[in-house]
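*Asks:* I'd like to go over a predicted model; first the sequence, then the structure.
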Amino acid sequence: MHPIYNGVPADRLQVTWTKSSWSNPDGNCVEIATLPDGDIAVRNSRDPEGPALVYTSAEIEAFVRGAKTGDFDALLG
C-alpha cells in the first residue's frame, strides 16, 4: 500500500468510500472513508482519482458538530 498523506491520489487508497444521502443527482458531493489508522479521508465525488484530504477523527468530529449546530450556515447564502 502507498503511504497515506494529504493530497494522496484517492484511487490509491484501498478503502470503501461513503457518499451522503443528500448528494444531488449530478454527483456534486464529497465522499468519506475511514483509513486503517482511524483517520478519515475525504474526496470529491466528481474526481474519484483526484487528491484525498486526510483528517484525524477529532478534526472530523469538530467539523460535524459545527455543521450540526449551524456554525457554517453563513457559507450557504
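*Replies:* That came in fine, so what should we check first? Numbers count the residues shown, from 1 in each chain.
*Asks:* can we go C-alpha only for contacts and neighbour counts from here?
*Replies:* Fine.
*Asks:* Tell me who's in contact with G66.
*Replies:* F72 (C-alpha atoms under 8 Å, 6 or more residues apart in numbering).
*Asks:* so how far is T16 from it?
*Replies:* Going from G66 to T16 by C-alpha to C-alpha, to the nearest Å gives 25 Å.
*Asks:* now swap in P36 and tell me
*Replies:* Note on P36: its distance to T16, by C-alpha to C-alpha, is 11 Å.
*Asks:* can you confirm H2 is in a helix?
*Replies:* No. Using DSSP: H, G, I helix; E, B strand; the rest coil, the secondary structure at H2 is coil, not a helix.
*Asks:* Contacts only, for the closest residue to it other than its chain neighbours.
*Replies:* Using C-alpha to C-alpha, 6 or more residues apart in numbering and skipping the chain neighbours, the partner closest in space to H2 is R12 (6.9 Å). With contact set as C-alpha under 8 Å, 6+ apart, R12 has these partners: 1-2, 49.
*Asks:* for comparison:
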Amino acid sequence: MRHTYNGMAATELRGAVWQKSLRSNSQGNCVELAKLPGGDVAVRNSRHPDGPALIYTRAEIEALILGVKDGEFDGLIQ
C-alpha cells in the first residue's frame, strides 16, 4: 500500500477491509473503519465510499473509542 494521508480517496486504500457497527441503520448512513498495514485506522462515510478517508493512529482511535464508552460524547446525540 502506498503512503496514506488524510483526505485521500478511500478507493486508493486497496485491500482495506471496511467495518461498520452492527447498529448502523438500514439506509447505510454510517461511519466505516478499516485497519491499515502498520496499525493506522482509516475512517470513511458509507454514503460516499469512494470519497475521502481520514487516517488516524491506533492511539487516536483508542482514545475516541474509550471516550465514547465513557459517555463523553453523549451530548452530541441528545
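*Replies:* Received the coordinates, thanks. Given the structure is predicted, the values throughout are model-derived calculations rather than measurements.
*Asks:* Need the TM-score between these chains.
*Replies:* Laid over one another, the chains give 0.95 as their TM-score (TM-score structural alignment, normalised by the length of the first structure), with 77 aligned residues with a C-alpha RMSD of 0.8 Å.
*Asks:* distance between the ends of stretch 13-20 of the first structure?
*Replies:* End-to-end distance for stretch 13-20 of the first structure: 19 Å, by C-alpha to C-alpha.
*Asks:* which residues sit against it?
*Replies:* Stretch 13-20 of the first structure is contacted by residues 1-2, 4, 29-35, 45 when judged by C-alpha under 8 Å, 6+ apart.
*Asks:* Okay, and which of these map to strands?
*Replies:* In strands, judged by DSSP state E, the following of the contacts of stretch 13-20 of the first structure are found: 30-34.
*Asks:* Tell me the one among those nearest to A74 of the first structure.
*Replies:* V30 (19.6 Å; C-alpha to C-alpha).
*Asks:* May I ask you to confirm that that closest one is in contact with N44?
*Replies:* Yes. The pair V30 of the first structure / N44 is scored as a contact, 4.7 Å apart, by C-alpha atoms under 8 Å.
*Asks:* can you pick the most crowded of the contacts of R12 of the first structure?
*Replies:* Highest neighbour count within these, by other C-alpha atoms under 10 Å: E49, with 15 neighbours.
*Asks:* what residues are up against the residue lying closest to that residue once chain neighbours are set aside?
*Replies:* Using C-alpha to C-alpha, 6+ apart and skipping the chain neighbours, the partner closest in space to E49 of the first structure is D11 (4.8 Å). D11 of the first structure sits next to 48-50 when contact means C-alpha under 8 Å, 6+ apart.
*Asks:* Could you pull out the strands in the second structure for me?
*Replies:* Taking DSSP E as the test, the strands found in the second structure are 8-9, 19-20, 31-35, 41-45, 52-56.
*Asks:* just so I know, which of those lies nearest G71 of the second structure?
*Replies:* Proximity to G71 of the second structure (C-alpha to C-alpha) singles out strand 31-35 among those, at 18.3 Å.
*Asks:* Lovely, talk soon.
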